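Student: have a look; sequence and predicted model below, questions after that.
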Amino acid sequence: MPTGVALREVRKLLFDAAERVLLRDGPSGLTSRAVTTEAGCAKGVLHRHFPDFDAFLAEFVLDRAQRMDEQAAALRHAAGTGTVAGNLTDALTALFRSVAVAIVPLVTYRDELRARLRTAWPAGVPVLTEACTMIASYLAAERDLGRIAPEADVEALAPMLIGTAHLMFADRTGTPPEAEAVRAMVDSIIGGVLRDTQG
């Protein structure tokens, strides 16, 4: 039986390989053989540590969703600095240029993966629901600082920003949108609630 440290190392190796395959080849290219080949290890390594491939994928998706805690903390820390629209543009661009945008079609593509995720993640799609929480928390902080209107409904604005950004970045094979386009989208959604107190 491997030690906890060894297991963490194997998980990291396999999860990082899965991310590279998913970003490069999309959900249809993400197979256990593709992951182990990318990781440079025998196929049996994955099956020694996970009951089956969907169990591996469920843990991979949840691991990537949990990694958003660091992004969320950085965005909350940015409250009161720069501009609200600039901070949101940077956060959304970083989010959707990461593996996040590729996880959504993966979850949609695999019925068994969705079923397994429901036990740990009862509502929404991992990553997107975390992203909405991250954006809503940031907007609430800016509202508390007076940089957006006190009546601003951050719980409604956050999914509007995430959903629209997801549509902009959804074409994995195309050219990602320029920062100016993302900023224009952000301005159109939050422009009505911004206050003149920004630096």
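Tutor: Cool, got the structure.
Student: drop to CA atoms for contacts and neighbour counts, all remaining ones
Tutor: Fine.
Student: buried sites along the longest helix anywhere in the chain?
Tutor: Ordering each helix of the chain by length in residues (DSSP state H) puts helix 4-25 first. In terms of neighbour count (16 or more other Cα atoms under 10 Å), helix 4-25 has its buried residues at 10-11, 13-23.
Student: what helix or strand is the closest residue to P159 other than its chain neighbours located in?
Tutor: Distances taken as Cα to Cα, 6 or more residues apart in numbering place C132 nearest to P159, at 5.6 Å, with adjacent residues excluded. If you go by DSSP states H and E, C132 is part of helix 128-144.
Student: what packs against that helix?
Tutor: Using 3 or more Cα pairs under 8 Å, 6 or more residues apart in numbering; DSSP states H and E, the elements in contact with helix 128-144 are helix 68-78, helix 84-96, helix 154-169.
Student: just name the most buried of those.
Tutor: Per-stretch averages of neighbours, counted by mean count of other Cα atoms under 10 Å, single out helix 84-96 among those, with a mean of 19.
Student: who does that one touch, helix- and strand-wise?
Tutor: Partner elements for helix 84-96 (3+ Cα pairs under 8 Å, 6+ apart): helix 68-78, helix 128-144, helix 154-169, helix 179-190.
Student: can I get those in a markdown table with distance to D111?
Tutor: Shown next, in a markdown table, are the helices and strands packed on helix 84-96 (distance: least, Cα to Cα, whole Å):
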| stretch | distance to D111 |
| --- | --- |
| helix 68-78 | 24 |
| helix 128-144 | 18 |
| helix 154-169 | 21 |
| helix 179-190 | 32 |
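Student: closest one to R33 among the helices and strands packed on helix 128-144?
Tutor: Minimum separation from R33 across the helices and strands packed on helix 128-144 (Cα to Cα) falls at helix 84-96, 26.6 Å.
Student: angle of that closest one against helix 154-169?
Tutor: Orientation check (axes from the mean of the first three to the mean of the last three Cα atoms, to 10 degrees): helix 84-96 against helix 154-169 gives 50 degrees.
Student: from the chain's centroid, how far away is helix 84-96?
Tutor: From the chain centre to the centre of helix 84-96 is a distance of 12 Å (Cα atoms, centre = their mean, to the nearest Å).
Student: do the same with stretch 27-44
Tutor: The answer for stretch 27-44 is 22 Å, by Cα atoms, centre = their mean.
Student: try stretch 23-41
Tutor: 19 Å.
Student: put this beside the first:
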Amino acid sequence: MPTGVALRDAREQLFDAAERVLLSDGPNALTSRAVTTEAGCAKGVLHRHFADFDAFLAELVRDRIARLDGQAAALRDAAGTGTVAGNVTAALTELFGTVAVAIVGLVTSRDELRARLRATTPAGIPLLTEATAMFASYLTAERDLGRIAADADIDALAPTLTGSGHLLFADRKAAPPRAEAVLQVVAAVIAGVTGRS
């Protein structure tokens, strides 16, 4: 194992390596050794930057949750443009077409990690909870614009969209769902609150 090799932005390189391990081998294969081997660095590099492996994993999840802020802003900005179903379909595909499904699997498989994330996400499953808030914010903006019925139950629609999207993308072994399949589910969920938007 190489030692003494300078890493630029070691945190990001370690996070990226962890994602590659997650995507290729799943949450059970994610160990500090697997991450540092994938990153091409000595195991001590991880422990220089993080108190322990669960602290590393918690920061990885928090970092990926923080990335949702940009996606949430873009989705809110899309309110009033295109179609509601099209915008939600694109957001679900962007969200779950990445490492998010593997991150959710990681969080649900590690009790210590979930406990550490409770400070950031006190209820629900980290990443899915924040994704639900993203969809709620967008749907509220669309409701304010009159593209969704004024009596639409955003508190029911947002988690339904998040959960449905997660289920569509959850099989890591199969090819991702086609855009038409995602759109069909989204359209079914929002059919009662919007016409053809």
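Tutor: Perfect, I can see it now. Because the structure is a prediction, the values reported are computed rather than measured.
Student: overlay the chains and give the TM-score.
Tutor: For these two chains in superposition, a TM-score of 0.93 is obtained (TM-score structural alignment, normalised by the length of structure 2); 192 aligned residues with a Cα RMSD of 1.6 Å.
Student: nearest to Q198 of structure 1, of the helices and strands packed on helix 84-96 of structure 1?
Tutor: Closest among those, using Cα to Cα: helix 128-144, at 9.8 Å.
Student: ok, the closest residue in space to G86 of structure 2 that isn't next to it in sequence - contacts?
Tutor: Closest residue in space to G86 of structure 2, ignoring its immediate chain neighbours: L183 at 6.8 Å, by Cα to Cα, 6+ apart. For L183 of structure 2, the contact set (Cα atoms under 8 Å, 6 or more residues apart in numbering) comprises A85, G86, T89.
Student: make JSON lines out of these and add distance to F53 of structure 2.
Tutor: Formatted as JSON lines, those follow (distance: Cα to Cα, whole Å):
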{"residue": "A85", "distance to F53 of structure 2": "40"}
{"residue": "G86", "distance to F53 of structure 2": "39"}
{"residue": "T89", "distance to F53 of structure 2": "35"}
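Student: just to revisit the earlier point, what's the average distance of the helix holding C132 of structure 1 to structure 2?
Tutor: Superposing on structure 2 and averaging over aligned pairs (mean Cα distance after the TM-score superposition for structure 1), helix 128-144 of structure 1 comes out at 0.4 Å.
Student: list the buried residues of that helix.
Tutor: Applying a neighbour-count criterion of 16+ other Cα under 10 Å, one finds 128-143 buried in helix 128-144 of structure 1.
Student: ok, now stretch 102-120 of structure 2?
Tutor: A102, I103, V104, G105, L106, V107, L113, R114, R116, L117.
Student: dump the residue contacts of the fourth one.
Tutor: Right, G105 of structure 2. P27.
Student: so which helix or strand takes in it?
Tutor: Counting by DSSP H and E, G105 of structure 2 is part of helix 100-109.
Student: so how far is that helix from its chain's centroid?
Tutor: Centroid separation for helix 100-109 of structure 2 versus its chain: 9 Å, with Cα atoms, centre = their mean.
Student: that one against structure 1, how far on average?
Tutor: Here the mean offset of helix 100-109 of structure 2 against structure 1 after fitting is 1.0 Å, by mean Cα distance after the TM-score superposition for structure 1.
Student: quick one: that helix aligns where in structure 1?
Tutor: Residues 100-109 of structure 1 are where helix 100-109 of structure 2 lands when matched by TM-score structural alignment.
Student: grab the nearest non-local neighbour of the spatially most central residue of structure 2.
Tutor: In structure 2, the centroid-proximal residue (Cα atoms, centre = their mean) is A100; its distance is 3.5 Å. Leaving aside its chain neighbours, A100 of structure 2 sits nearest to L127 (7.5 Å; criterion: Cα to Cα, 6+ apart).
Student: so the one you found touches V101, yeah?
Tutor: No - using Cα atoms under 8 Å, L127 of structure 2 makes no contact with V101, being 9.3 Å away.
Student: gap between R116 of structure 2 and E59 of structure 2?
Tutor: 10 Å (Cα to Cα, to the nearest Å).
Student: equivalent analysis for A141 of structure 2, please.
Tutor: Taking Cα to Cα, one finds A141 of structure 2 at 31 Å from E59 of structure 2.
Student: picking that back up, and the buried residues of helix 4-25 of structure 1, which is closest to E38 of structure 1?
Tutor: The closest of those, once distances to E38 of structure 1 are taken by Cα to Cα, is A17, at 5.5 Å.
Student: quick one, what contacts that closest one?
Tutor: Contacts of A17 of structure 1 (Cα under 8 Å, 6+ apart): V35, T36, E38, A39.
Student: kindly report the same for L46 of structure 2.
Tutor: Counted by Cα under 8 Å, 6+ apart, L46 of structure 2 has contacts L14, S32, T36, F53, F56.
Student: out of the buried residues of stretch 102-120 of structure 2, give me the two with the largest separation.
Tutor: Across the buried residues of stretch 102-120 of structure 2, the longest distance by Cα to Cα is 18.0 Å; it joins A102 and R116.
Student: ok, and what's touching stretch 22-33 of structure 2?
Tutor: By Cα under 8 Å, 6+ apart, stretch 22-33 of structure 2 touches A18, V21, K43, L46, F53, V99, A102, I103, G105, L106, S109, R172.
Student: oops, could you answer that again for stretch 138-152 of structure 1 instead?
Tutor: With Cα under 8 Å, 6+ apart as the criterion, stretch 138-152 of structure 1 contacts 72, 75-76, 79-80, 84, 154, 158, 193-198.
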